[in-house]
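Chemist: predicted model follows, preceded by the sequence.
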Amino acid sequence: MNWRMRSITPFSFVHFFISLSELNDPSSSQPLKDRATEIIFKAQNEIKFLEFKPSIIAASAILVASKERFPSQFPSFERSIYSCQFVNEENLQKCFHALQEMVEMEWHESVSETMSCTGTPLSVLDRHFTGSESEIITNGSAVPEIKRRKLNVHSNKW
């Protein structure tokens, strides 16, 4: 058959959209590309991004990454990408907001993990006993000293 098959993915467009904008510091294009690539990888797990063309996902990822990494240059990125004749503005806005929401959720989850790892309880259910609370491990479960004494008093009555 001699067919040449290539899959077109958002990664195919990342360099193109970065080249549209003029960065103040040319060396900052690599961190921007890295963050956009990371966002695209995470978007692969979300079914809602199947409705968007790969070019729209790439453009949106570049916008989200530029808003994070270079907020002062974000308007410049936005203008350059929206001025591209191949970009559907409505789809770009929809995808941009969806990616931004995904990134914010990821951030909130990482903050929650950090809080739970620091030992600060996030809720009453996250509360753990510490050694200073005079706990006794009985049959694999933690029972505070006071409760153990009450249990012993009640068991002696029977």
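Modeler: Cool, got the structure. Values in this document were obtained by computation on a predicted structure and should not be read as measured data.
Chemist: from now on I want contacts and neighbour counts done on CA atoms only, so please keep to that.
Modeler: OK.
Chemist: now the strands for this structure?
Modeler: For the chain, the strands defined by DSSP state E cover 135-138, 141-144.
Chemist: ok, Ala142 touching Arg148?
Modeler: No: in this structure, Ala142 is not within contact of Arg148 by CA atoms under 8 Å, at 10.1 Å.
Chemist: ok, Ile62 touching Asp34?
Modeler: No: using CA under 8 Å, Ile62 makes no contact with Asp34, being 9.8 Å away.
Chemist: between the two, which is the more surrounded one?
Modeler: Ranked by neighbour count (other CA atoms under 10 Å), Ile62 and Asp34 place Ile62 first, with 30 against 14.
Chemist: included below, for side-by-side comparison, is a second structure:
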Amino acid sequence: MAHTVGLAEELFRRIGNAEDVVRTGEYANGHVERRGKCHENVAHWLDGHPHDRPVRGWLADQSQLQYGFIEFHAHSVVDAAGDGLKDVTLGESDPDYQFLRDGRPDDDFLMLASAAPTLRHVVDQARYDAFQLAVENSLLYGRFDSQD
């Protein structure tokens, strides 16, 4: 757990190096079972595109900043020969994101991604604590005050 906290901190420090990715969704379009399987999708894509290369890294999801945290999701894209980074899983209608490359060998990255597919970095502890408290007391957990 401490290792993933350290990794989330490192990713946060490098967020200025995040890259834009063209989201084509070419491999997953129309195939619901392929959504959320980016590592497999990239492997299949490469079977038919031998000049492309896999690129492993992290989606920088800043959509929760108002709650005091950001998340990094393990993700794979392709370096399309001559066309830059291309996401064959997520398409244009998916939320926009930036991508941080991971320098680990593929096997090491995929093992880490399997064990910790999402990393959370807290940027504002007070807002994050309030968010956590709200989640714990939400109706989803069956806790609410009743004044009958």
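Modeler: Here it is on my side, so go on. Quick caveat, the model's predicted, so the values are computed rather than measured.
Chemist: TM-score for the pair, please.
Modeler: Aligned and superposed, the two chains score 0.27 in TM-score terms (TM-score structural alignment, normalised by the length of the second structure); 73 aligned residues with a CA RMSD of 5.3 Å.
Chemist: which among the strands of the first structure is found nearest to Arg79 of the first structure?
Modeler: strand 141-144 (59.8 Å; CA to CA).
Chemist: mind telling me what element Glu40 of the second structure is part of?
Modeler: For Glu40 of the second structure, the enclosing helix or strand under DSSP states H and E is helix 38-48.
Chemist: so after that helix, what's the next helix or strand?
Modeler: According to DSSP H and E, the helix or strand after helix 38-48 of the second structure is strand 53-61.
Chemist: any idea of the angle the helix or strand following that next one forms with strand 53-61?
Modeler: The C-terminal neighbour of strand 53-61 of the second structure among helices and strands, as given by DSSP H and E, is strand 69-80. Computed by axes from the mean of the first three to the mean of the last three CA atoms, to 10 degrees, the angle separating strand 69-80 of the second structure from strand 53-61 equals 160 degrees.
Chemist: tell me which residues in the longest helix anywhere in the first structure are buried?
Modeler: Using DSSP state H, we find that the single longest helix of the first structure is helix 89-117. Neighbour counts over helix 89-117 of the first structure (16 or more other CA atoms under 10 Å) mark 91-92, 95-96, 98-100, 102-103 as buried.
Chemist: elements contacting that helix?
Modeler: Secondary-structure packing of helix 89-117 of the first structure (3 or more CA pairs under 8 Å, 6 or more residues apart in numbering; DSSP states H and E): helix 29-43, helix 54-69.
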